[in-house]
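>>> What follows is a predicted protein model with its sequence.
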Amino acid sequence: TMYLTGQGTRLFEKALLEQGLTWKKFFVQAKRFKGTFSRLDIAINDNWSLLDMDEIIEATQQNRFWSKSRSFAIHGNNQDGWTANFGKSPFVIRIYDKQKEQEQKGLETSIKNRVELELHVDRAEQVISEWFENDNLVEYSVSILYTYLWFVDEPIDDEELKGTHVRERYIDTLKPMPAWSLLTSLGQSMKFVREPKEQSVDSILSWIMKYVVPSLEVLKKTGHWHEVIEAMDKANLSPEQEKLVKANLVNAITNTKANLEHGNLNFDKQQRKYVEETAEFEKKANLPF
């Protein structure tokens, strides 16, 4: 079982890249070993502020949207960022302020807003199968978004939503929300991108402190700490990890030397002074060595 968060995905992409694998090749290999996909999240990033989350929330509250599922939920606020969910598992469309979400975590991002397709079990398998067969993940994802959710600049009557041909009337006769219409049309030209992230000592430390330390404390208090230390001593580092350790050591030495020189300290000068003072002491003490 493998579960990847957003940050985990970026790090895993780096591992795939080192093995000459794309996401598609990885999924194909997983299928060969009878792998199944219980969840798949597809993110459509709005880097240009096409969407205004206040406008999306207002349109939702005023019933100015069409969706195959009338289930929706709104979370957040203007200061911390809005999130709007449409539908329920196995398929949810989520729209939220990505930039404010990252700011709450103390992180930075160039993404303004994000539209996510959260697909579970059969829906996830369906999208992956389409990807395998037609190699059109982006186009297919945007077509799903277009088919399941649409915003307009006019309210729609609840009774009309119960009709059998509601969408045709809704799309054809009501004025669309310009931003949503533009996003879905531009989506056809978007590309599936990878953003592999280099692992760093700082990122490892941050992850350990946040997710691992509590578990280590349990092992320590239950008498298993020595096993952890022994396992660390016997651990075999990968070539990439060895490079990381070496690079960090070189960087630490360089920074330390720079700091010492900046403080007018010089190792060679101090060593010469030590040798001279030692020789002078030995001479005065008349020691036999």
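Nice, thanks for sending it over.
>>> only C-alpha atoms for contact and neighbour calcs from this point on.
OK.
>>> quick one: the strands in the stretch 51-200 of the chain?
Listed in chain order, the strands of the stretch 51-200 of the chain (DSSP state E, counting those that start in this stretch) span 65-67, 72-77, 81-86, 91-96, 113-120, 149-151.
>>> Throw those into a markdown table and include mean neighbour count and distance to residue 30, thanks.
Output for those, formatted as a markdown table (neighbours: other CA atoms under 10 Å; distance: least, CA to CA, whole Å):
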| stretch | mean neighbour count | distance to residue 30 |
| --- | --- | --- |
| strand 65-67 | 20 | 33 |
| strand 72-77 | 14 | 34 |
| strand 81-86 | 20 | 30 |
| strand 91-96 | 22 | 23 |
| strand 113-120 | 21 | 17 |
| strand 149-151 | 21 | 31 |
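>>> can the ones you listed go into a markdown table with extra columns for distance to residue 36?
Supplementary listing: the strands of the stretch 51-200 of the chain in a markdown table, determined by distance: least, CA to CA, whole Å:
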| stretch | distance to residue 36 |
| --- | --- |
| strand 65-67 | 28 |
| strand 72-77 | 28 |
| strand 81-86 | 25 |
| strand 91-96 | 17 |
| strand 113-120 | 11 |
| strand 149-151 | 27 |
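>>> and of the ones you listed, who's closest to residue 17?
Ranking the strands of the stretch 51-200 of the chain by proximity to residue 17 (CA to CA) places strand 113-120 first, at 24.3 Å.
>>> Second structure for comparison follows:
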Amino acid sequence: MRFEALLREKRLGYGISQRKLALSSGYSREYINKIEHGKERPSEKAIEKLLITLEQLNPNKELELIFDYVRLRFDTHDVKHVIEDILKIKMKYMIYEDYAFYGYIAKYEFSHIQVMISPEEDKKGTLIELKGQGCREFESLLLAQGRSWFDFFMQCEKEKVFYKRIDLAINDKAEILSIPYLAEKCKRKELKSKFRSFQALGSGKLTSEDEEQFVGTTLYIGSLKSDIYFCFYEKNIEQMIKKGIPIEEAEVKNRYEIRLRNDRAYYAIQDLLIYRNSEQTVFNIISSYITFLEVKKTKKKSKWKMDDMWAQFIGENRERIKLTTDPKPVELNQTFAWLRRQIAPTLKVLLLIDRENNTNKVNEMLNDTNLSKKHEKLLEQHTTLMKELMIHED
């Protein structure tokens, strides 16, 4: 297909006007119109720029904002209140463990949703921790409860709550930014920033005797010990390394995380609750701390203009970013992965031995095995209907 036909087909298929493409690409509407009608032969650079811009404007590949980590401390030792009235999960379905983290002595957990407890004389109270998978599983519960993240945090605001850590993650499905490119700009000090440090890890690919091994770039901007820093990384390469998903098939190309602790986390949540405008909250935070620049002849950074790629990321010519959810059912993925890696080979050998010797030792062993209370709770968690797990409002 000739480029002019491809350009027109993609533009119309995405519902993008010539004017919008012109604003985002930097080329005039008249120039784009001439290309589509075969009256102008674009350069290789123009072809590349127009195709990249189209993909960035693709409505199916917009930026989205998710909660990727939530850690909240409540000034109460009433763990049942936290579980049933705030998380709205029935206490009887939680698994108790006599160990925890961050100085807490024990925890209740529902898959990746964890509630940690401290002694009555300890001021730490009760802690909720939701990591990435925990956030996705909690979104399934919120969906079934008819609640949203906003409703959940409004419920938390009724308590004496302390925001220990909140991670806001932007999923980039169009690869608006090049993280290796941003890492190079950091090294060359081509940015305006309130931060004094950065770390760029990885990049490129390694070639072994058997195959190529890709290594993605991770860029940390700010100190990892501070109450705010950014982590940008190539999510598609991470998914390929962890799950074997081909790079070109990964839905999310890059992820940009804003990691907030204590007061920084508190003020971000307040802003979200007051304005209900994820676009405003997130880009106010980012723009307050970093701006990538395009080098000019003058040495004064104040005279340098904003980098074009960065302007596309934070500017007005792309789709608005929304707070979205990606609910995932409560799963045993980690357990199955461990079984597949550690147990399955040995179990298969034993079953083959049983078959060759005409014995039934594996099934006899399973039949003789007694489940602990923890295993019985685990069975309940993964076989009980969602509506039975939840506390419902009167």
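Cool, got the structure. No experiment lies behind these values; they were computed from the predicted model shown.
>>> What residues does residue 93 of the first structure make contact with?
Under the criterion of CA atoms under 8 Å, 6 or more residues apart in numbering, the neighbours of residue 93 of the first structure are 85, 86, 87, 115, 116, 117, 118, 145.
>>> For it, give its distance to residue 180 of the first structure.
Residue 93 of the first structure sits 14 Å away from residue 180 of the first structure, taking CA to CA, to the nearest Å as the criterion.
>>> Now do stretch 55-73 of the first structure: which range of the second structure does it align onto?
Aligned by TM-score structural alignment, stretch 55-73 of the first structure corresponds to residues 181-199 of the second structure.
>>> residues making contact with that stretch?
Contacts to stretch 181-199 of the second structure, defined as CA under 8 Å, 6+ apart, come from residues 200, 219-223, 288-295, 301.
>>> Return the set of buried residues in that stretch.
Judged by neighbour count (16 or more other CA atoms under 10 Å), stretch 181-199 of the second structure contains these buried residues: 182, 183, 185, 186, 190, 191, 192, 193, 198.
>>> Can you tell me which of the contacts of residue 93 of the first structure carry over to the second structure?
Under the criterion both residues aligned by TM-score structural alignment, their matches' CA atoms under 8 Å, the contacts of residue 93 of the first structure that remain in contact after alignment to the second structure are 85, 86, 87, 115, 116, 117, 118.
>>> wait, isn't the second one in contact with residue 75?
Okay, so that is residue 86 of the first structure. No. The pair residue 86 of the first structure and residue 75 does not pass the contact test of CA atoms under 8 Å, sitting 11.7 Å apart.
>>> For residue 28 of the first structure, which non-adjacent residue is spatially closest?
By the measure of CA to CA, 6 or more residues apart in numbering, the closest residue to residue 28 of the first structure outside its immediate chain neighbours is residue 132, 7.9 Å from it.
>>> What's that neighbour aligned with over in the second structure?
Here residue 132 of the first structure is matched to residue 273 in the second structure, going by TM-score structural alignment.
>>> quick one: that match and residue 109 of the second structure, what's the gap?
Residue 273 of the second structure sits 27 Å away from residue 109 of the second structure, taking CA to CA as the criterion.
>>> corresponding residue for residue 144 of the first structure in the second structure?
Aligned against the second structure by TM-score structural alignment, residue 144 of the first structure finds its counterpart in residue 285.
>>> do the same with residue 9 of the first structure
Taking TM-score structural alignment as the alignment basis, one finds that residue 9 of the first structure is matched in the second structure by residue 135.
>>> So that match: helix, strand or coil?
helix (DSSP: H, G, I helix; E, B strand; the rest coil).
>>> Quick check, it in contact with residue 110.
No. Using CA under 8 Å as the test, residue 135 of the second structure is too far from residue 110 to be in contact (12.0 Å).
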